[in-house]
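In: With the sequence up front, the predicted model follows.
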Amino acid sequence: MLTLGIVLLVEDTTGSFGAAGTVSATAGVAMALCAPRAGRLADRFGQRAVLLPGIALHAVSVALLTSLALSGAPLWALLVTAVPAGASVPQVGPMVRARWAHLLRDRPGTLPTAAALESVTDELTFVLGPVLATALCTGVHPAAGLAAEGVLTVVGGLLFAARRRTQPPVQRRARVTADSGGAGGAAGTGTDGGPHASALSVPGVRVLIVAFLGVGAVFGGMQVSLAAYTEHIGQPDLNGVLYGIFAAGNMLAGLGYGALTWRSSPRRRLLVSYGLLVLATAPLWAVDSVVPLAVLGLLAGAGIGPSLITGFTLVERLTPPTVRTEAFTWLTGAVALGQAGAATAAGQLVDGFGTNAGFAVPPLVTALALVIVAVLRGRLVPAAPDTPVVKGPVPSRPSRPGPVRDGREDSGQDSGRGTRRG
């Protein structure tokens, strides 16, 4: 609701989708840059200690941004105010995933189901949020969507911070070695088996960041382009409906993904779902009616859900508990950064080349991301499976020669039955 609320408010007060996309992108970039830092602080000092001051700063920043936009402030003032508004967004999603990883540390086989449940919950907000924001901005007041985002963030953030029982313990960054034990302990050291001071130093995390940048580009490109398209056809109230259909595909695919027991490897599923995302977004720019646009949006959403869930499943295996919240925030920050860049690019394309030009952004970015992920897919394999029957130090490499078959790596842990294979 934050980025869409900014787009709708700023476009109403300035008359420019380019300016609206730029302000929205500024908030997204600020969130992307500050989210990993917030995750590291949460790992070090606890989630509640980071949440409470962030919620207060966010409320003040959103209120100030809304006031400046309504008063006709210059663009530079809106950009300056958008920085703290985006930087202070509470990282509830990554913190919830870190709590799941902590609570289910003795049952790693259930983590994919928990990740699917959390992603479906996220996608429910992507279904309801745009509809609510659009309805408030078009039916009540242009600033109502952004104001509602601020109120919901404060109330929800405070309620979440009050739940101390599920909060993971503060992690001390001593040394994390391959034989440190625990779910993800061995895998958390990346490919070299050595300790990492930051989740970003794990090679697989960097590959997943590229993938999540592409997902964010779909979100940002669709937000701006759908808003421009529905305004062009004289039905701006359809914006929330079309974006809700897009997010509904995401949610339904997430439900189906979590309900199934998969035998293929997570990285293979990531490539397949990402390929579907590229194919579904490719013809968007040529659509000239509402129904085909809704169908393609539904298919595009169906590619996002499994991509996100698989990415979060992989990052939990690739990182140790000491940097897990930070790792999750790198991924959500990548989504925000991709969303910000795509919103800016789509806004400029709409202003310069017409309504449908913004739809060219999602397929171009996702296609490039798919190529990079495919080339670097070997970095998405944990360094050493957590095998309970092995005595003594855990080897950093397989004891027998030959490559690990892609379809069988970690297959025991990935099934919803909680079984493991050595």
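Out: Received, thanks.
In: alpha carbons only for contacts and neighbour counts from here, please
Out: Noted.
In: For Thr22, what is the enclosing helix or strand?
Out: Counting by DSSP states H and E, the element that carries Thr22 is helix 17-45.
In: buried stuff in that helix?
Out: 17-44 (16 or more other C-alpha atoms under 10 Å).
In: Check stretch 135-151 too.
Out: By neighbour count on 16+ other C-alpha under 10 Å, the buried set for stretch 135-151 is 135-138, 142-150.
In: Sitting in helices, which of these do you find?
Out: Using DSSP state H, the members of these that fall in helices are 135-138, 144-150.
In: Between the residues you listed, which sits nearest Gln235?
Out: Closest to Gln235 out of those is Thr138 (10.5 Å), distances taken as C-alpha to C-alpha.
In: Just confirm Tyr243 contacts Leu128, I think it does.
Out: No - applying C-alpha atoms under 8 Å as the test, Tyr243 and Leu128 come out as separate, 9.5 Å apart.
In: try this one side by side with the last:
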Amino acid sequence: MASTVSDRPGYGQLLRTPGAWTFLVPGFAARQPFAMLTISIVLLVQHTTGSYGSAGAVAAVSGVSMALFGPQSGRLADRFGQRAVLLPGVLVHAVSVGTLTALALAGAPLWALFLAAVPTGASIPQIGPMVRARWAELLGAAPGRKASPLLGTAAAFESVTDEFTFVLGPVIATALCTGVHPAAGLVAEGVLTLAGGVVFAARRATQPTPRRTSASAAPHRSALSVPGVRVLAVAFLGIGSVFGGMQVSLTAFAEEAGHPGMNGLLYGVFAAGNMLAGIACGAIAWKSGPRRRLIAGYVALTLTASGLWAVGSIPLLAGLGLLVGLCIAPALISGYTLVDALVPGSARTEAFTWLTGAVALGQAAAVTVAGQLADAHGASTGFLVPLAGTALALVTLLSLRSRLVPPHRDGAVARGIGHREPVTVD
């Protein structure tokens, strides 16, 4: 599909792209549960076991499963179509969430919760990468067509949407788990995933054309074979460490301070910073390229995360959490923008899914480590996890930044990604 681009590409014009709303609305509903799953597992398992370490470990198993199986789902979606992968996936996820919930409430042993967490994480629908792939299909370069300047705006818009879900998700999950029933968060997550995923899958007109490999054609190459994607995946582990470390540590900190209901609000403030920064990133006419912005974002993220462990009050923690959130969006948007220039269209969904999976894997590791630290040494020590994760990611980016230079497959692609036209918020 083609889209008309004027001299003033902004969010308003992006949302007027033909067919956009048909996948954006169900896509938002279907990706909302992604932000609810980890905190819902932590709150339910902590309630039934009394241990943040055990709760973090179960949540981590689901995150690792998502990180391992998610990219395979993305690869299948590239080859056979999103609908063919999504429909069975959301059905399996709903059943798995129900099983995990029932086992936790029945007081099942930890190993049984681990077993149930594997399919729960493995079947998480990759809605975010699928939406990004649809934008790339609508706006990206194609034979006889240059990439639209709106492609960068779409990357910013998706980051804002992701973070809006992370504003709402933890707050909704916490309110349900603390105000209705400890299992209510997981139940709502399963229902939303099933309903939103089915409606999203039904919007077939905007899904990317499947790129099946014929017997005579060259074998399909994984997006992970691109060096830049591997570097970005490692870097995105650091962002995952922030999400996971903040979720557990904020929950433990609020309870330690005698205000357990504040954890959803604290995490919402952190995610709100991310969302606001995402809006700003889409509105700024950047003179620097995405690679430089990516590194600058990680420098700022590491610096702000370095003070979390020393904060002793909820108001100060909320303020610093807001600053940490403001630093995440520039890094996320720059990384996703680079992906579209680094990989061919036949591997876009898989590439986006590798990054999403890396965030989930980093989140899983952070949830486990932060939970153990909070149990053993107090809530504040859990905040050392985001600092360690972002610092290691920054070192990786600085050491391997030469691998993030996009190949010039098409001059129009390079111009559309690396040097965006000024973007204005309508």
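Out: Alright, I've got the coordinates. Fair warning: this is a prediction, and the values are worked out from it, not measured in the lab.
In: could I get the buried residues of stretch 135-151 of the first structure as TSV with distance to Val120 of the first structure?
Out: Output for those, formatted as TSV (distance: C-alpha to C-alpha, whole Å):
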residue	distance to Val120 of the first structure
Ala135	23
Leu136	24
Cys137	26
Thr138	27
Pro142	29
Ala143	28
Ala144	26
Gly145	23
Leu146	23
Ala147	25
Ala148	22
Glu149	20
Gly150	22
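In: which residues in the stretch 251-400 of the first structure form helices?
Out: Ranges of helices within the stretch 251-400 of the first structure are 266-281, 290-318, 324-353, 361-375, based on DSSP state H, counting those that start in this stretch.
In: In the second structure, point out the residues matching the last one.
Out: What it means is helix 361-375 of the first structure. Alignment of helix 361-375 of the first structure against the second structure: residues 385-399, by TM-score structural alignment.
In: Need the contact partners of the matching stretch.
Out: Here stretch 385-399 of the second structure makes contact (C-alpha atoms under 8 Å, 6 or more residues apart in numbering) with 231-232, 234-239, 241-243, 245-246, 295, 298-299, 301-302, 305-306, 366, 369-370.
In: mean shift of that stretch relative to the first structure?
Out: For stretch 385-399 of the second structure, the mean deviation from the first structure after alignment is 0.6 Å (mean C-alpha distance after the TM-score superposition for the first structure).
In: quick check, distance from that stretch to the centre of its chain.
Out: How far stretch 385-399 of the second structure lies from its chain's middle: 18 Å, per C-alpha atoms, centre = their mean, to the nearest Å.
In: Tell me the counterpart of Ser282 of the second structure in the first structure.
Out: Careful, residue 282 of the second structure is Gly and not Ser. Correspondence of Gly282 of the second structure to the first structure, assessed by TM-score structural alignment: Gly258.
In: I'd assumed Thr113 was in contact with that match.
Out: Yes - using C-alpha under 8 Å, Gly258 of the first structure is in contact with Thr113, at 5.1 Å.
In: Spatially nearest residue to Leu65 of the first structure (excluding sequence neighbours)?
Out: Distance criterion C-alpha to C-alpha, 6 or more residues apart in numbering; nearest residue to Leu65 of the first structure, sequence neighbours excluded, is Thr81 at 5.6 Å.
In: can you pull the contacts of the aligned residue in the second structure for that neighbour?
Out: Superposed on the second structure with TM-score structural alignment, Thr81 of the first structure falls opposite Ala116. For Ala116 of the second structure, the contacting residues are 96-97, 99-100, by C-alpha under 8 Å, 6+ apart.
In: ok, now how distant is the residue mapped onto Asp375 of the second structure from the first structure from Ala357 of the first structure?
Out: If you follow Asp375 of the second structure across to the first structure using TM-score structural alignment, you land on Asp351. Distance, Asp351 of the first structure to Ala357 of the first structure, by C-alpha to C-alpha, to the nearest Å: 9 Å.
In: So between those two, which is more surrounded?
Out: Legend: neighbour count by other C-alpha atoms under 10 Å for Asp351 of the first structure and Ala357, higher for Ala357 (20 against 16).
In: how far apart are stretch 27-44 of the first structure and its match in the second structure?
Out: The superposed stretch 27-44 of the first structure is, by mean C-alpha distance after the TM-score superposition for the first structure, a mean 0.4 Å from where its aligned residues fall in the second structure.
In: Where in the second structure does that stretch fall?
Out: Mapped onto the second structure using TM-score structural alignment, stretch 27-44 of the first structure spans residues 62-79.
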